[in-house]
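Student: model the following, please.
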Amino acid sequence: MEKSPLVKKIVKYLYGIFAAGIVLLILLFFLISSGVLGFMPSFEELENPQSNLATEVISSDNILLGSFFQENRSRVEYSEISPNVINALISTEDIRFYDHSGIDARGLMRVLVRTVLLQEESSGGGSTITQQLAKLLFHTPAKSKLERVVQKLKEWVIAVKLERSYTKEEILTMYLNKAPFIYDAYGIKSASATFFGTFPDSLKVEEAAVLIGMLKNPSLYNPVRRPDLTRERRNVVMHQMMKAKHLSKQEYDSLRLLPLDLEFKRTDHIGGLAPYFREYLRMTLTAKMPERSDYASWQNQKFIEDSIEWNNNPLFGWVNKNLKGDGSRYDIYRDGLKIYTTIDSKLQSYAEQAVNNHLAYDIQPKFSNEKRGRARAPYTRDLTAEQYASIIRRAMQQTDRYRILKSGGMSEDSINIVFKKPVKMQVFSYRGEIDTVMSPLDSIHYYKTFLRASLFSMDPLTGHVKAYVGGPNYKHFKYDMATMGKRQVGSTIKPFVYTLAMQEGLTPCDLVPNVPQTFYLPTGQTWTPRNSSNKREGEMVSLKWGLAQSNNNITAWIMKQYNPQAVVNICRSLGIKSPMDAV
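Tutor: Okay, the predicted model is just below:
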């Protein structure tokens, strides 16, 4: 039966519309691929996609001490990722990953029919892993539905280009290194450490399922805040793994009953081993070339010390002295540097524990008991009320709260009112942080009662620093007593004095008189150093004995043989930069 002219005309028009649609679609993708309709990554950008990588600080025994980061992301290779992670990801996100070239036609049809036409919310998405990677690498969150549609089309094009440039294993690795989680964890390595305290190659099936399940919505499937919901999502992932034959029915039935069993530890710049050392390292690496105008009037010595460091210490200002291949400066928060240090993680842990125990269980209780009930504690009774008030006032002016209020134009009277108003806060104690209500001014009084201590351990044969503790708790006491604190040198000057004696020809076995030595001061007064005991006083003793006993008479005798300037010179030659008067 011959078709009527009208039917032929309709069919002709339909074919024309279909052909025009195909042509328009091809044209659209050509325009997208050419970058006419907005940003499209170049070949070089596809070959070298940019990711913010954390800089890792590593101990001498290859333990991660901490990181400097904008996004806490550390790269891993495909061989360093557990097959459980790969199987969970492909089973859940892109079951035909190895069969397509960036776009899954069957997945798109499922979305078109079930999601668009039938309005089924649980039908799943159509984005392949490669498309998701394209979104992570090159797109920011869309501001409108129309912008998201355009982004989606671009992701199809980018996905195809990625498939041409990389192997499937490389795409999986890039995706898992780029994937964002929560709690400052970016990428599978950081997520493994944050939620399970392990490495990606050691993740169990149930742990891998938790992390892959979180990718759908990390905030919603938060294992710390929503463990029950996350456990359900984990079981969905394992069910998909069972459907893909990566798990047997018996394995699935057993694993789905397990608890989450988290080992949650959020990574930040404050926690972890050696926080004072890491901050010292950060400040040293990022130091700028010293300019006198950048220092306060009273910081002349600091300017001199920094200038010497800039000229003689390759590490001081490293990021500003060294350029990358493209001529740009290094960024310790983005460039994924690895800094290998001489710190021994075990010695560092013991040192931090030793400082804490010494303060918490010995010195601090005795000090607190001795000062209890005193009007101007923890300071001496000889301090006047005006002097004490001046100390507290200076401490208040050094706080961020004061500087912010002052820069905002608030008057001194108004600032005082703010500092006397109780607010909720967390304060330090050796039993753990305390949630309390306290005025900022009272908190200053409170923190003044805590003693500080530091520990600096060095290998005498190599000069390598093995442990570095700048205080009792970096979160609450950021002032670094190890390198920022200035104290009287005391008896630690004596080895330098004896070095001068050896350099001038004396030997450890030479005998000298153990008698008091008197010095005449420029003021016309005299000064005679004393010892804590009169052991062997009046006898001839060896220099070796004098140094071993830290005897002041023998040190003073050496000083008299030469002069104070000679001692200053020997100290300078050995690297001491602190101010020293030749007296």
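
Student: please make it C-alpha for all contacts and neighbour counts, starting now.
Tutor: Fine.

Student: does Phe277 touch Tyr474 like I think?
Tutor: No: Phe277 is not in contact with Tyr474 according to CA atoms under 8 Å; the separation is 10.2 Å.

Student: residues contacting stretch 398-412, please?
Tutor: Residues from elsewhere that reach stretch 398-412, judged by CA atoms under 8 Å, 6 or more residues apart in numbering: 396-397, 415.

Student: element containing Val512?
Tutor: strand 511-513 (DSSP states H and E).

Student: show me what the following helix or strand past that strand packs onto, helices and strands only.
Tutor: As assigned by DSSP H and E, the chain's next helix or strand after strand 511-513 is strand 519-520. Packing partners of strand 519-520 (3 or more CA pairs under 8 Å, 6 or more residues apart in numbering; DSSP states H and E): strand 526-527.

Student: structure for this one too, so we can compare:
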Amino acid sequence: MKQSFFELLERLKVALGRVVNSSFRHQRAIRIALLAVAGLLALIFLFVGLVWIGLFGHVPNRTELRTIRHQVATEVYSADSVLLGRYYLQERSTVPSSAISDNLKNALIATEDARFYQHSGIDTRSLFRVFIKGILFQRESAGGGSTLTQQLAKNLYPRQSHAVFSLAANKVKEMIVARRLERVYSKDEILTLYLNTIPFGDNVYGIKTAAERFYSVPVNKLTTDQSAVLVGMLKATHTYNPRIFPERAKGRRDVVLEQMEKYGYLTEEEKTSLQKRPLKLQYQRLTHNSGLAPYFRSYIQNELLAWCQKHQKADGTPYNLYTDGLKVYTTIDSRMQRYAEQAMQLHMKILQKKFVAQVDKRSVKNAAAAKLKFMPRYVSQKREGLSEKEIMADWKKGGLRKVFTWDGEKEMDMSAYDSLVHHLQFLQAGILAVDPHSGAIKAWVGGIDHEFFQFDHVRETTKRQVGSTFKPIVYASAVEQGVSPCDYISARKTAYTNMEGWTPENSHDDTYDQKYSMEGGLAGSVNTVSVKLLEKAGIPNAIATARKMGITSELPAVPSIALGTPSISMLEMVGAYSVFANGGNHVEPTYLTAIAEGNGTVLEQFDVKPKPTRAVAKETADIMLHMLERVVNEGTGASLRSRYGLRNDIAGKTGTTQSNADGWFIGITPKLVIGCWVGADDPAIHFRSTSLGQGASTALPIVGGMLQQMNKDNTLRAVTTARFAPLSPEVAGKLDCSMARSDRNFFQRLFKTKKKTKRTTFRDR
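Tutor: Sure, this is the predicted structure:
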């Protein structure tokens, strides 16, 4: 018994020892765990402190946050306050809170941050989950814990790379910035900032641009279901892009509507009704090349860039055209611009089919071979030492390429060389409309499609032969030199012996036996009469008159200028014709009226008051205007009346150059001068038929179509119903003669003898 008792005591002693030892070990483990937690917390606080002081990149303070500026596109506006287009690096524009509906804000909160109004920038409920999944396990997809304010911080200050500390450092920085944002801005201001900065896919930034891109409406016109589609995109802008994946986008929209119902922003009936709606986009691709007047916007871009360099913001730095959200106001009239573009597209689509059927394929290939030598890719390959055979092999490799067609942009399997040949065959067009009294440019169409053909056929550096559109300048010079409008001039062929027998010819054989007054010679565009009038006026005088009318291009002192052989820009020609509508005065063209900051503060107001200079006498201008009216009423421009049914007061002149390479028409109304040119980029590619290739068939229809549309627009009645001032009795008397009479005597008419070509010397006064 005694032994058993002592054995029991011994066992108890051992057991107690084990318990004591175990207790000591647990206490030690707890101490170690507490020390580890304390150390970890210390490291976290140290890490946060290091981020706070900027060791992992600059953290903006409250002062900086109060003056937040993000990249905003510069907007270009017409004279009638219509947005023409934008200049941008990222397609972004902003709207005030008042333009954003409550439904849009509620959709955003319900989907992205349901406790938005309860937290102060950081939602502590989800912070632990983000800490475990995101920071400890380095999962980029952890998400879920970022509030709208944190997401705004990330949008305003994009994440930076810090090796293994990247995610942790960026998350902490976003939390710090979020808390500061909440102290600087109200909740509504944060929502507005967020919606103005968030990316929506397709290189679109901000809710204003997204609404315009996907639904073609201003933000305040977005419906609840449309708002849900755009908010739904924010989860994954590509995956839920309604243009690319409509079914996914619709499913995501319905999730957003579910969330809105869940948090009391919609009733169940409203949600169900909205979910039944189809996903219907009105997608509008607003790129640098889209919108109205892209050639015009490209033309003024360099001038605006130069302006930005010369003008400084409040902080002393120059303005940035692409990021500072400027507003540029121009003289362009959006209605006229739209009608010009529409008339061009309608006519050119039809004309192109006729052109392709006529064009010489060899001339296209020759033009392509010549153009190829100047292509950057070809030049680079030559510089690298590739042989001609190697270069051509590369150029003729097949592949998918976007090409222009009049049925829309298409993706075709063709080589780069074939693409070059394809695009060279397209006819181009240039259209310019100007107020002749102020010089204000109202419409500018530089080509058929700025995306594919960026060469501008209106700007002063683009010059083409002008053909018979130069004749009114010669006629005006003759009037200025004292030639009477009723002096009859023989249209007989003349071989000028001092010019190697040069013999101007007319387009119709039945004109040679006539004598024409100025009015008749201009209405019929009689070449032989124009040359003889140039002789009477004198080449130097004709050139001097052209200079005073605003033509600065080279004008060779040769008789052929009477037939329009000089190459002159559309800007110059329309400016010259404006002289006839402006009482003989020339005014320089204008196109900018003001530049303002995004908030409307005007930075510069441009002087648009015309500064007229006398080009020709008022009487000369009146005479020329009357004669050009006869061109439209009875001459080469008569189809404006017969085909297009125009009853406006219109004067004008057609023009066609050698081999039908260029077709022109310049029309004059009391308050608008419209010039149009049509031709291929390479003059070697042209119509073979003059009936199709002449200006009356190529260029005039575009002006006619534009005026037709303007006549239907009651808001333009002040322009379309304007009338030319009547001629004074004295001027009318000087024009009181028939347009033509026979150049044969009685016996020549009786026996139908043919008059021989006269041989003479060109006498230049």
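
Student: quick revisit: filter the contacts of stretch 398-412 of structure 1 down to just the ones in helices.
Tutor: The helices, defined by DSSP state H, take in 396-397, 415 from the contacts of stretch 398-412 of structure 1.

Student: strands of the stretch 251-400 of structure 1, start to end?
Tutor: Using DSSP state E, counting those that start in this stretch, the strands of the stretch 251-400 of structure 1 run over 338-340.

Student: which residue is nearest the middle of structure 2?
Tutor: Pro294 (2.3 Å; CA atoms, centre = their mean).

Student: nearest residue to that residue in space, please, no chain neighbours.
Tutor: His450 (6.5 Å; CA to CA, 6 or more residues apart in numbering).

Student: count the residues that sit near that neighbour.
Tutor: Applying other CA atoms under 10 Å, we find 18 other residues in the vicinity of His450 of structure 2.

Student: was I right about it contacting Arg297?
Tutor: No: counting by CA under 8 Å, His450 of structure 2 does not reach Arg297; the two are 10.6 Å apart.

Student: for Leu672 of structure 2, what are its contacts?
Tutor: Residues near Leu672 of structure 2 by CA under 8 Å, 6+ apart: 433-436, 719.

Student: can you tell me the SS state at Ile22 of structure 1?
Tutor: Classification of Ile22 of structure 1 by DSSP: H, G, I helix; E, B strand; the rest coil places it in helix.

Student: cool, Lys154 of structure 2 as well?
Tutor: At Lys154 of structure 2, secondary structure determined by three-state DSSP is helix.

Student: what's it aligned with over in structure 1?
Tutor: In structure 1, Lys154 of structure 2 lines up with Lys135, judged by TM-score structural alignment.

Student: what's the burial count for the nearest residue to its match once chain neighbours are set aside?
Tutor: For Lys135 of structure 1, ignoring the flanking residues on the chain, the nearest one in space by CA to CA, 6+ apart is Glu155 at 6.3 Å. Counted with other CA under 10 Å, the neighbours of Glu155 of structure 1 add up to 27.

Student: which residue of structure 2 sits opposite Glu155 of structure 1 in the alignment?
Tutor: With TM-score structural alignment as the criterion, Glu155 of structure 1 pairs with Glu174.

Student: what helix or strand is its match on?
Tutor: Using DSSP H and E, the element containing Glu174 of structure 2 is helix 166-184.

Student: show residues contacting that helix.
Tutor: Residues outside helix 166-184 of structure 2 that contact it (CA under 8 Å, 6+ apart): 48, 51-52, 56, 59-62, 65-66, 120-122, 134-135, 138, 140, 149-154, 159-160, 162, 190.

Student: how about 7 Å then?
Tutor: 48, 51, 56, 59, 62, 65-66, 120-122, 135, 138, 149-150, 153-154, 159-160 (CA atoms under 7 Å, 6 or more residues apart in numbering).

Student: what's the average distance of that helix to structure 1?
Tutor: For helix 166-184 of structure 2, the mean deviation from structure 1 after alignment is 1.2 Å (mean CA distance after the TM-score superposition for structure 1).

Student: after that helix, which helix or strand is next?
Tutor: Once the chain leaves helix 166-184 of structure 2, the next helix or strand it forms, by DSSP H and E, is helix 187-197.

Student: on that earlier part again, in helices, which of the contacts of helix 166-184 of structure 2 fall?
Tutor: Filtering the contacts of helix 166-184 of structure 2 for helices - DSSP H - leaves 48, 51, 62, 65-66, 149-150, 153-154.

Student: just flag the most distant two among the residues you listed.
Tutor: Val48 and Arg66 (23.2 Å; CA to CA).

Student: so between these two, which is more surrounded?
Tutor: Neighbour count, other CA under 10 Å: between Val48 of structure 2 and Arg66, Val48 has more, with 18 against 13.

Student: JSON lines please, covering the contacts of Leu672 of structure 2 and showing distance to Lys536 of structure 2 and neighbour count.
Tutor: Output for the contacts of Leu672 of structure 2, formatted as JSON lines (distance: CA to CA, whole Å; neighbours: other CA atoms under 10 Å):
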{"residue": "Ala433", "distance to Lys536 of structure 2": "33", "neighbour count": "29"}
{"residue": "Val434", "distance to Lys536 of structure 2": "32", "neighbour count": "27"}
{"residue": "Asp435", "distance to Lys536 of structure 2": "32", "neighbour count": "27"}
{"residue": "Pro436", "distance to Lys536 of structure 2": "29", "neighbour count": "31"}
{"residue": "Val719", "distance to Lys536 of structure 2": "37", "neighbour count": "17"}
